[in-house]
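In: quick one: sequence plus predicted model below, questions after.
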Amino acid sequence: MLTSERKRLILDRLGRDGRVVAKAVSQELGLSEDTIRRDLRELASEGKLQRVHGGALPASPGVADFATREAIATEGKRAIGRAGAAMIEDGQVVILDGGTTALELARQLRPNLRATIVTHSPSTAMALMPHQGVEVIIIGGRLFRHSIVTVGAIAAEAIQRIRADLYFLGVTGIHAEAGLTTGDIEEAAIKRALMAQAAETIALASSEKIGAVSPFLVAPVAALAGMIVEGGLPEEKLAPLAHAGVAVTRS
């Protein structure tokens, strides 16, 4: 079997089963595990999967640049944003993440909302400008241009002084076993810090992120109070997360 044929088979298995086990593929094809692992390494370098111990899981398209991500699942993100905005009550202190889905949530807030929103995203802060009843607090730090959020020691120190009711979390991967993941180690650390300062964390989960994995762990899915997903997602895609005890809200 040609290398291209093996890689196509691996990606087909990944799409069908949601995971690939190197040993099983090697036995099926009568090839060495080293050969299959080399194929997995090359596919991972192309961004087509995420290698894990023993095999691979789907890679998240959410690690693309901000402009590219804005064009992915736009209607779904808008619906998730509306559902998240409806959860915010007057008088609350809410942390709103960076990213394209959080940006939609900011745009969907009701005009008469009176709350405090904390964010480390300049883009999210700008989207909040029309809401006169919303006090906006921006966390400073080094700008991580890929996601247009602040990271680093300055941001981490400022976060320690916040006590929030809710944190709307954006990640690039949500997987029942691999957890909540993202593509940058510093960004993952800031997200953990924000989670620690909120009474509840709600993940904003557009369809391309569910079942996908990125290189850096933020937290296990058990750390969530819930997640908001698109209304039309099939039950089988959400079943592993529901089985892990995650409360799912359909938008």
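Out: Looks like it came in fine. Please read all numbers here as calculations on a predicted model, not as lab measurements. Numbering: from 1, shown residues only.
In: contacts, neighbours, all on C-alpha from now
Out: Noted.
In: show me where the stretch 51-200 of the chain has its helices.
Out: 66-70, 74-87, 100-107, 122-127, 153-159, 185-196 (DSSP state H, counting those that start in this stretch).
In: could I get these as a markdown table with mean neighbour count and distance to Thr116?
Out: Formatted as a markdown table, those follow (neighbours: other Cα atoms under 10 Å; distance: least, Cα to Cα, whole Å):
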| stretch | mean neighbour count | distance to Thr116 |
| --- | --- | --- |
| helix 66-70 | 14 | 25 |
| helix 74-87 | 20 | 13 |
| helix 100-107 | 25 | 12 |
| helix 122-127 | 19 | 12 |
| helix 153-159 | 17 | 14 |
| helix 185-196 | 20 | 15 |
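In: those helices: which one's closest to Ser251?
Out: helix 74-87 (5.3 Å; Cα to Cα).
In: residues making contact with the closest one?
Out: 100-110, 168, 204-207, 228-230, 250-251 (Cα atoms under 8 Å, 6 or more residues apart in numbering).
In: coming back round to it: need the helices of the stretch 51-200 of the chain in CSV (columns: distance to Gly18).
Out: CSV is the format used below for these (distance: least, Cα to Cα, whole Å):
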stretch, distance to Gly18
helix 66-70, 22
helix 74-87, 21
helix 100-107, 24
helix 122-127, 33
helix 153-159, 35
helix 185-196, 24
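In: next up, a second structure to put side by side with the first:
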Amino acid sequence: MLTSQRRALITARLASDGQLVAKALADELDLSEDTIRRDLRDMAAEGLLQRVHGGALPLQPPLPDFPARQTMAGTAKRDLGKMAAGLIRPGQLVFLDGGTTNAEIARALPRNLAVTIATHSPTIAAELVRHAADVILIGGRLYKHSMVATGATTLAAIEAMRPDIFFMGVTALHPAHGLSTGDFEEAAIKRAIAAQAAETFVCATNEKFGATSPHRIMPVERLAGLIVQQDIDEQTLAPYRDMALQMIAA
């Protein structure tokens, strides 16, 4: 098989299956695994796919900036936010990550709810100005793309907290490759908050499932649960149900 034919097949498999295992394709084509790995390496260098251990995943498009994301999947994010807000109980310390879906959680909170909200996102804090909730705004170096604080100052404040529940924002989740996001420092902050929290939940719109972003946060199975759209198909959710995660449909 010619190199061009192999590359076309790899592209087609990634589009249809959402992933590719180098050994399985090598066995199928009766080729050496080194040949397939070389194809994957070359295609990754050209920006055609993302290399992962043992194979490849489709390349994720660049994440839109924060203002652009505010206009995307508005109804779905509002539904997820309302469902997530319903999990919050009076007296809890709740950590809200940055992001447009978590902004919907803040908007959905009852204004008289006696709760403490910690966040490293000034945009999330601003949503809570007219709420009775106590708000702890954590500082640090502002990562403007996601409007969240990062760095040593942020980590130090997080380590002094024990949130009852953390609503984490992610750009992608995959049953094998875990939760991921687009920035190395942001991934580290998310990982640190989850390590301190009693429970971590992710509100995920349908397009985030089965995808990966460049920087891994942690395995999906470390979550307490996922808050998902009503119309997501059961086949997509099956591997996450096998992890015994709580599934909440909004």
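Out: Noted; the coordinates are in hand. Quantities reported herein were computed from a predicted structural model and do not represent experimental measurements.
In: if we can go back for a sec, nearest to Ile36 of the first structure, of the helices of the stretch 51-200 of the first structure?
Out: That would be helix 185-196 among those, by Cα to Cα, at 27.7 Å.
In: could you list every helix and strand in contact with the closest one?
Out: Packing partners of helix 185-196 of the first structure (3 or more Cα pairs under 8 Å, 6 or more residues apart in numbering; DSSP states H and E): strand 149-151, helix 153-159, strand 164-170, strand 216-219.
In: pull the number of nearby residues for Glu236 of the first structure.
Out: 9 (other Cα atoms under 10 Å).
In: so it, which of the three states?
Out: helix (DSSP: H, G, I helix; E, B strand; the rest coil).
In: equivalent analysis for the one 4 residues further on, please.
Out: Applying three-state DSSP to Pro240 of the first structure yields a three-state assignment of helix.
In: how close does Leu150 of the second structure get to Thr119 of the second structure?
Out: One correction, residue 150 of the second structure is Thr, not Leu. Remark: distance between Thr150 of the second structure and Thr119 of the second structure (Cα to Cα, to the nearest Å) = 12 Å.
In: sorry, that was for Glu104 of the second structure
Out: Glu104 of the second structure is 14 Å from Thr119 of the second structure, by Cα to Cα.
In: the helices and strands packed on helix 185-196 of the first structure into a markdown table, with extra columns for distance to Ala178 of the first structure?
Out: Converted to a markdown table, these look like this (distance: least, Cα to Cα, whole Å):
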| stretch | distance to Ala178 of the first structure |
| --- | --- |
| strand 149-151 | 23 |
| helix 153-159 | 25 |
| strand 164-170 | 16 |
| strand 216-219 | 8 |
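In: which among those is found nearest to Gln27 of the first structure?
Out: So among those, strand 216-219 is nearest, using Cα to Cα, at 30.2 Å.
In: if you count contacts, what does the longest helix anywhere in the second structure end up packed against?
Out: Secondary structure of the second structure read by DSSP state H shows that its longest helix is helix 3-17. With contacts defined as 3+ Cα pairs under 8 Å, 6+ apart, the packing partners of helix 3-17 of the second structure are strand 20-21, helix 33-45.
In: go ahead and confirm Ala153 of the first structure touches Gly140.
Out: No. If you go by Cα atoms under 8 Å, Ala153 of the first structure and Gly140 don't touch, sitting 9.8 Å apart.
In: most centrally placed residue in the first structure?
Out: Val171 (1.8 Å; Cα atoms, centre = their mean).
In: leaving out the residues flanking it, which one is nearest to it?
Out: Computed as Cα to Cα, 6 or more residues apart in numbering, the closest residue to Val171 of the first structure that is not its neighbour in sequence is Thr182, at 5.5 Å.
In: circling back to that earlier point, separation between the residue nearest to the centre of the first structure and Gly152 of the first structure?
Out: 18 Å.
In: then Ala24 of the first structure?
Out: Taken as Cα to Cα, the span from Ala24 of the first structure to Gly152 of the first structure is 42 Å.
In: ok, now His53 of the first structure?
Out: 29 Å.
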